[in-house]
Structure formats: structure tokens, C-alpha cells
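>>> for reference, the sequence and a predicted model appear below.
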Amino acid sequence: MELLTAKDLSLQNEGYFAFKHVTFSLYQNEIAYILGDNGSGKTQFLDTLASLKSPDSGKLEIAPKARFGYLPQIDPEIITKPVKKYLRDIQKLSGDLAVRDSQLKELITYMGMAPYLDRSVRQLSLGLKQRVGFLAAVVGHPNILLLDEPFSFQNSEIITNMLDIIKDLRDNNSGVVIASTVQDDSVVNYFDSNYLLKDNKLTKITDRNMSVHYMLIFTVTKKTMALPGDISRYLSVNIDNLIELKVPMKIKDSIIKEMLELNYNFEGARVLEN
């Protein structure tokens, strides 16, 4: 069953397209992953799916009785309530469809937030605020969950726990959209469909490891060693102290690790498309 469908959606901001002519559907029992660089339009696309922004053209169809949960990349709201009260208030607003008290307690513990229940949300670190936002998004047991950069500022254990919660929602007939920049390859198997948002266009990726490449950017240090043959074949740019390597997604993490061992400074990565 389709939970939401975007048909030929376009959105402009100050004369520039955030995205254009996008067609996209989210189904029950689906986790859709949208990959894109910073500034590629992912946030504005999720805002449009959540009906927080109106598209300039196209149509958005949402299933009846849809219940949204949304974790924005940056929440503009300043929350002065303690964590426990804030989550309880959201639980109450969600009514009978919300998770039970015992489930909320389990979720809080699973996300490592039990020690912070009496702390004001505004006083928390960015990573902890992100966890509170994630819990707030799932506490109403949504059937449409939109997550913008949910894994930022989190360690591998918390990311795994978040994915387990997301998968549980998926297995109980929800649809989930996750938008993110570079993400660890170990999470790929959690996703049912993969998309690339680039140059204002959303493209479905059928073989993610083969279709997506990264340009890895490094700078040289005084202790840098020469590139071995297995890495030099990916060399795209070698100018002064700048090294750029074009690599397939499936070996991205191993190449970064090897380059660090060769004493190169890792400066970042950007998504490419074949």
C-alpha cells in the first residue's frame, strides 16, 4: 500500500531549485534511503513530504489517516522542558496510538537517555538532542517516519539501536524515509530502496554499490608516504598538496582507513554518480 506519492514535484527557493520534477512513492513495510551531499535539497524535500513546505508544482498524495513522525536535521524549537516531561507530553498528544508507558521506558533506555531524563533538553549536547528528537519522532508510533540526518553525532552502538527501532516500525507496516550524506556501508542492508538526490533530481539506484562513487579528498603531510598501486589507480587529482580519489562506495571506508595509515589528512568526501 502506498503511504505517500510525490508526482512531478518541484520547489524553488529565491529563484533556485531545491529539487525539480521529482517522482517518488513510499510504501508500507519500506525503508527508503536518500543519499545526497550537503545542500543537495534533501532537507527541503523532506519538509515538502511532511507538508511543512508547499511545492511550486506537482502533487503530493498522502494516504488517509497518515500519522507522521519527523526528525529535522536542525530543530529550531528551543525546548526547556526536562527530557522525561517532553517525551511524555508528546506521547499524550499522540493519544491511543502512541507507544505504551512501558515501551517508552524501554525506548529511552535503549537509546541511552535514562541518565538524562531530568535534564532540560536545551542543555543537552547536539548528539543527545538528536536522540531526544528521534524518540519524539517515534513515540507516536507513526506510519510515515521522516528522518533527516538521524545518525549525526552518534556512535555505532546508538546507530545500530536506532536502525533496530526503525526496522521494527517498518515490520509493523510503517514506511520510513532516511535522508543522509555519507553513511557507513554497514547499514546498507537495512534499506529496501535507495535514491540519489543530485543536481535537483532524485534517481532510484538499483545497484547502490556499483552506481554510487565517492570523491575522497586528502591533503599531504610531512609524514605522508607514496600511494601504493592499489590506491593510485583511483587517483583523479594530484595537485600540490591535494589528492582526490574516485572510489566505489563498497571500498570507500577501507580506502580512507588505508590513506590515514599512510599519513594523509582526510578532508572530506562528496557523492558522485556514474
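Thanks, I have it.
>>> only C-alpha atoms for contact and neighbour calcs from this point on.
OK.
>>> so what touches the lengthiest helix in the chain?
Criterion DSSP state H: the longest helix present in the chain is helix 156-171. Defining contact as C-alpha atoms under 8 Å, 6 or more residues apart in numbering, one finds that helix 156-171 is touched by 28-31, 110-112, 141, 143, 151, 175-176, 190.
>>> which SSE is immediately downstream of it?
strand 175-180 (DSSP states H and E).
>>> rewinding a little: hmm, which two among the contacts of helix 156-171 are most spread apart?
Gln28 and Gly112 (28.6 Å; C-alpha to C-alpha).
>>> of these two, who's got more company?
Legend: neighbour count by other C-alpha atoms under 10 Å for Gln28 and Gly112, higher for Gln28 (19 against 15).
>>> how near is that one to Ile166?
13 Å (C-alpha to C-alpha, to the nearest Å).
>>> how near is the residue nearest to Leu35 when sequence neighbours are not counted to Val212?
Counting by C-alpha to C-alpha, 6 or more residues apart in numbering, Leu196 is the residue found nearest to Leu35 once chain neighbours are left out, at 4.9 Å. Leu196 is 8 Å from Val212, where distance means C-alpha to C-alpha.
>>> next one: Asp8
In terms of C-alpha to C-alpha, Asp8 sits 24 Å off from Val212.
>>> use this one as the comparison:
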Amino acid sequence: MKLISVNDLSLQNEGYFAFKHVAFSISQNEIISISGDNGSGKTQLLEILTDNRMADGGTIEYTPGVRIGYLPQNDPQIIEATVGKYLENIRLLSKKLAVRKDQLKEMITFMGLSPYLDRSVQQLSWGIRRRVGFLAAVAGHPNVLLLDEPFAFQSSSIIKNMLTLIQDLKENGSGIILAGTEFDERINQCIDKSFLLKDNNLSLASSIEEEPNQEVALIFRVNPNSIAITPDLEKYIVSNINNLIEMKTPVALRNTIVKRMVQLNYQFEGDKEIES
């Protein structure tokens, strides 16, 4: 079941596009990654998903009952409470949906935070504060978890434990989005679908890495004001059912065709992997 669907999302910063025509979804029991260079728009995209920023165009559909846990790249909060008190307060906010108190205690030990329970969060090093923020995002047992650069400044053993908790959430029906500059092979093995945010566009990373003649499936929704598709685009259509148009196009033409279809008032719904 899809938990969040992003359709034709665009954001401008001071007249320039941070990204445009972004479309993807996150489902239950799924981990996806969004990678890209610093400044490519990953953080802003997650901020929009958490309703901390407004997009300039497009829509986001949330399945009723979605609860989001979020680890921002830079948390502006000044947290004077101790680690133990802060995490317990976060747990209590989610009431019966959160992990149990004894489970939280085990997670604190698992993440190597027991020595810091009585210290103010604000007094901790940046890397340890990130661990606290990660547990705060997980403690409410969200069904959507958004993590922005979660593994930065963490040891190999801590990353392994973070991945264990992330996998546990996935197996219990959550969807997880990992955003980062790049991910190593150990992390990639846990990811079900990888996206690359580059040159203002979000594409399946597998498509970017394929040969130039590789094809990709694009999905568009027909709007009431959609204009008739021109013959040069029509040749790429493989199905048109229930107001959803699927087009099979060369990877090299993806962005051009998305732009043309949007100009004809069709809503871009995202890429679809072509089964071999």
C-alpha cells in the first residue's frame, strides 16, 4: 500500500528551480534512497514532505493514518533536557503507538547512548546528537520515516545498528526514505529503490546508470485541461487506461518528454521500472 505519493512537485529558490516535475511514492515495507550532490534539493524535498516548506507546484497525497518520523539534516532545536528525559517525552507524545518504555531503553543501549542519559542533549557532540535525533524519530514507531544524512559522522558499528532498526521498521509495515550525498554498498544492500536528484530532476538511479539506449517507463495522469498529445509523443504511448498514460521512452529523452507532457497539462506521476 502506498503511504505517500508525490506528483509533479516543483520548488523554486529565488527564481531558480531547486527541482521540478518530481514524482515518486513510498509504500509499506519499502526503503528508498534519494542521493545527490550537496545543494541538489534533497533536504528541501524532505522538508516539503514534512510540511515544513511549501512547494511551488504539484501535489502530495498522504494515506489516512500516516505518521511521519523525521531526522532533519540540521536540527535547529536547542534541547536542554537530558537524553533520557528527551527521548521519553518523545515516546510519550505518540502514546500507544510508540515503542514501549522497556523497548526504548533497549534501543538506547543498542545505539550506545547509555553513558549520556543524564547529559543535556545540547552539550553532546554533533555525531551523538544525531544518534539521539535518530532514536527520537524512531521512538514513535512511525509508518513513514524520513532520514536526512542519517549516517554522517557515525562509526561502522553504529551504522550497522541503525540499519537493523530501519529494517525492523520496514518489516513491520513502515516506509523509509534515506536522503544523502551517497551511500556505500552495505547501505545500498538494504535499499529497495534508488533515486538520483540531479540537474533539478529526480530519476531512478538504475536508469541513470544504464546504457544510452536503455528505456524507461513514464506515467502521466490525464487532467480535465489536458491537450491532445502530438504525433511525435504519441508513438511512445504503450497504454492509456483509467486516465493513466504509460510511455516507454529512451532514458536520454526522459526529461525532454516529461517537460513536453507537462506543457500539455498532463500530470507526471513518476518513473516505472521496465521488467526485463
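Right, received. Where do you want to start? Everything numeric in this text was worked out from a predicted model, so none of it was measured.
>>> buried ones in stretch 44-56 of structure 2?
44-47, 49, 55 (16 or more other C-alpha atoms under 10 Å).
>>> and stretch 169-187 of structure 1, by the same measure?
Buried-residue list, stretch 169-187 of structure 1, by 16+ other C-alpha under 10 Å: 169-170, 173-182.
>>> repeat that for stretch 27-43 of structure 2.
Buried residues in stretch 27-43 of structure 2, defined by neighbour count with 16+ other C-alpha under 10 Å: 27-36, 40-43.
>>> strands along structure 2, start to end?
Here structure 2 has its strands, by DSSP state E, at 2-13, 16-27, 30-35, 57-62, 68-71, 144-148, 175-180, 193-198, 201-204, 215-222, 237-241, 244-250, 266-272.
>>> would a markdown table of the contacts of helix 156-171 of structure 1 with distance to Gln130 of structure 1 be doable?
Below are the contacts of helix 156-171 of structure 1 laid out as a markdown table (distance: C-alpha to C-alpha, whole Å):
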| residue | distance to Gln130 of structure 1 |
| --- | --- |
| Gln28 | 25 |
| Asn29 | 24 |
| Glu30 | 23 |
| Ile31 | 20 |
| Tyr110 | 14 |
| Met111 | 11 |
| Gly112 | 12 |
| His141 | 18 |
| Asn143 | 20 |
| Phe151 | 8 |
| Gly175 | 21 |
| Val176 | 17 |
| Tyr190 | 20 |
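>>> that older thread, ok, which pair from the buried residues of stretch 44-56 of structure 2 is furthest apart?
Leu46 and Ala55 (11.0 Å).
>>> how close does Val258 of structure 2 sit to Gln73 of structure 2?
30 Å.
>>> and the two? which has more neighbours close in?
Neighbour count, other C-alpha under 10 Å: between Val258 of structure 2 and Gln73, Val258 has more, with 20 against 17.
>>> for that one, what are its contacts?
21, 268.
>>> map it across to structure 1 for me.
If you follow Val258 of structure 2 across to structure 1 using TM-score structural alignment, you land on a gap.
>>> distance of Val258 of structure 2 from Arg221 of structure 2?
For Val258 of structure 2, the distance to Arg221 of structure 2 - C-alpha to C-alpha - is 12 Å.
>>> give me the common contacts of those two.
Contact criterion C-alpha under 8 Å, 6+ apart; residues shared by Val258 of structure 2 and Arg221: Phe268.
>>> what's the local residue count around the nearest residue to Ser120 of structure 1 once chain neighbours are set aside?
Leaving aside its sequence neighbours, Ser120 of structure 1 sits nearest to Pro82 (C-alpha to C-alpha, 6+ apart; 4.0 Å). Pro82 of structure 1 has 16 neighbours, counted by other C-alpha under 10 Å.
>>> no more questions from me, cheers.
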